[in-house]
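Asker: no sequence on this one, just coordinates:
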């Protein structure tokens, strides 16, 4: 009897299925990507390449099909324009995994994995950033952790959804959305087959008084019906705009509907103090559960029509 009671209590504290989003795995991903050893994952750095390899390794583990140019990788050259540096041209990559459900259209789920490195490529808000590790736990290790959790969930849920899913980790977002723009100009899947794009950037610092923002609500007339009646254990609100914030802006510019998830700014944004211990992994788990609800509803609808937001 005691064993049965223990098992019930244990199962009650765990995700029902192992593929469901879990705070423990979210924390593990963020602790790896945003550790001091990763030196801020600056574009073109060995640590940035190590982060890309980490993502590709998990895509392979989940059974996703490589849809880059070289396996999971879509290599490109990024240019640092914001500051004068000796190595303004840097080689980097997008990491692309495909869940092929044999469907005619595909949904993109993305997050950027680069950050500001040692503060020499620009955009740091620290007064003297040079040489300081910018770990980027929220920006955007939290988004990558979400990307990996959703990839695992949909790859392992034993359900054949009516849409394919393209999971993308973008490089060089901090240099001006370079990775997402490169993909859209050099797509490895026809753009006309894309339904919409989900972007996660900074989803690790949930503030209950604010809630998680969901941008892009106005980019298709289909979104209001999909959101109707959706409930969550976390507070959330919608915003119509789709052309700001992160890589979603590049897809919006190509007239692809988007949603952009973001828990808001904070004093550690683009500073060395954006560290893993400040992440609310349990809240991020609930944000991902909200995303799954919305994705599942959207996948029961026909392909969306893009609506520009005035």
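Answerer: Perfect, thanks for sending it. Nothing here was measured: the structure is a model prediction, and the numbers come from that model.
Asker: use CA for all of it now, contacts and neighbours both
Answerer: Will do.
Asker: Tell me how many other residues surround the nearest residue to residue 275 once chain neighbours are set aside.
Answerer: Nearest non-adjacent residue to residue 275, counting by C-alpha to C-alpha, 6 or more residues apart in numbering: residue 137, 5.2 Å away. Residues lying near residue 137 (other C-alpha atoms under 10 Å) number 35.
Asker: again with residue 158
Answerer: 8.
Asker: does it sit in a helix, a strand or a coil?
Answerer: At residue 158 the chain is in coil, as set by DSSP: H, G, I helix; E, B strand; the rest coil.
Asker: let's bring in a second one:
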């Protein structure tokens, strides 16, 4: 995530999940994905480096496993160049990919689910919040292996639940978010399906470090008049706060700027944000599971609505 978000919170909800909902997410999958993506061998998933390419390969592998159709420009991939701007480097132009899989339910409209898979590498191209950490490995377990784990688990759920939903799904692993939302912006400028066919977009960035005193932030509630209907009666075992604004330091912003309703799920900043100490063992898996259950409920409720309208929030 490229920035810590602050927003006016307009709703606080607290209750318990049903046992039916709790059966929809596999916590073992979440741990497996994060342990792989945030391992030292991934070298911090720096854009244009081997670790980032391995992360993209990993996302593609599971898209294939779940039977998603390739919806990139070349197979599952949509390639683009990203420029490092924070510091001067000889190799400032980096090649990256969006990884795009499509669940075709034969519906007129599509829900986009996204998360970025890149991180800071060794912190040498800027972004590290630890002045002594430059040159040290930034594994990015929360930012954003947690979101990618959520992306893959939602893809698994909707691709294997033996139901044909009333909407299609487009699952996207974005590249080069840490360089300024480059991958998501490239997709919205070069969409592989018409933007007018998108019902709404859900983004996950840093959903692994839930803090009860703050709750889960759900940003973008004001970007469609349908969201109050969608959230009506929804409960969770964790606190969640609804914020109107559609802008913010992650990939949903690129869709919001194209007049598409968005929600951004985010557990907030912490002392390990953009530091070498953002490691897998600090992930709160129980809360991560609850967040994904809530997202499933939100998505399911959104499929009871007609094509969602859009409204600006600022």
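Answerer: Cool, got the structure. These figures come from a predicted structure and were not determined experimentally.
Asker: show me the contacts for the aligned partner of the residue nearest to residue 275 of the first structure in the second structure.
Answerer: Aligning on TM-score structural alignment places residue 137 of the first structure opposite residue 141 in the second structure. Neighbour list for residue 141 of the second structure: 34-35, 37-38, 208, 278-280, 283 [criterion: C-alpha atoms under 8 Å, 6 or more residues apart in numbering].
Asker: With residue 59 of the second structure instead?
Answerer: By C-alpha under 8 Å, 6+ apart, the residues touching residue 59 of the second structure are 99, 152, 173.
Asker: what's the matching residue for it over in the first structure?
Answerer: Match for residue 59 of the second structure (TM-score structural alignment): residue 55.
Asker: For the nearest residue to residue 20 of the first structure once chain neighbours are set aside, give its distance to residue 32 of the first structure.
Answerer: Nearest residue to residue 20 of the first structure in three dimensions, chain neighbours excluded: residue 153, at 5.5 Å (C-alpha to C-alpha, 6+ apart). To residue 32 of the first structure, residue 153 of the first structure is 20 Å away according to C-alpha to C-alpha, to the nearest Å.
Asker: burial count for the counterpart of residue 280 of the second structure in the first structure?
Answerer: When the first structure is aligned by TM-score structural alignment, the residue opposite residue 280 of the second structure is residue 276. Neighbour count of residue 276 of the first structure, defined by other C-alpha under 10 Å: 24.
Asker: any idea how far residue 276 of the first structure is from residue 74 of the first structure?
Answerer: Using C-alpha to C-alpha, residue 276 of the first structure is found at 28 Å from residue 74 of the first structure.
Asker: same deal with residue 259 of the first structure?
Answerer: According to C-alpha to C-alpha, residue 259 of the first structure and residue 74 of the first structure sit 23 Å apart.
Asker: what's the answer for residue 283 of the first structure, then?
Answerer: Counting by C-alpha to C-alpha, the gap from residue 283 of the first structure to residue 74 of the first structure is 32 Å.
Asker: hmm, back to that, would you check how far apart the match of residue 59 of the second structure and residue 239 of the first structure are?
Answerer: 30 Å.
Asker: Equivalent analysis for residue 31 of the first structure, please.
Answerer: Relative to residue 239 of the first structure, residue 31 of the first structure is positioned 31 Å away (C-alpha to C-alpha).
Asker: ok, those two, which is more surrounded?
Answerer: A direct count of neighbours by other C-alpha under 10 Å for residue 31 of the first structure and residue 239 places residue 31 higher, at 20 against 14.
Asker: The corresponding residue of the second structure for the more buried one and residue 281 of the second structure, how far apart?
Answerer: When the second structure is aligned by TM-score structural alignment, the residue opposite residue 31 of the first structure is residue 35. Per C-alpha to C-alpha, residue 35 of the second structure is found 9 Å from residue 281 of the second structure.
Asker: what does residue 301 of the second structure give?
Answerer: For residue 301 of the second structure, the distance to residue 281 of the second structure - C-alpha to C-alpha - is 33 Å.
Asker: Over to residue 234 of the second structure?
Answerer: With C-alpha to C-alpha as the criterion, residue 234 of the second structure and residue 281 of the second structure are 30 Å apart.
Asker: between the two, who's got more neighbours?
Answerer: Taking other C-alpha under 10 Å, residue 234 of the second structure and residue 281 do not tie; residue 234 has more neighbours (16 against 12).
Asker: which residues sit in contact with that one?
Answerer: By C-alpha under 8 Å, 6+ apart, the contact set of residue 234 of the second structure is 294, 297-298.
Asker: can you rerun that using 6 Å?
Answerer: Residues near residue 234 of the second structure by C-alpha atoms under 6 Å, 6 or more residues apart in numbering: none.
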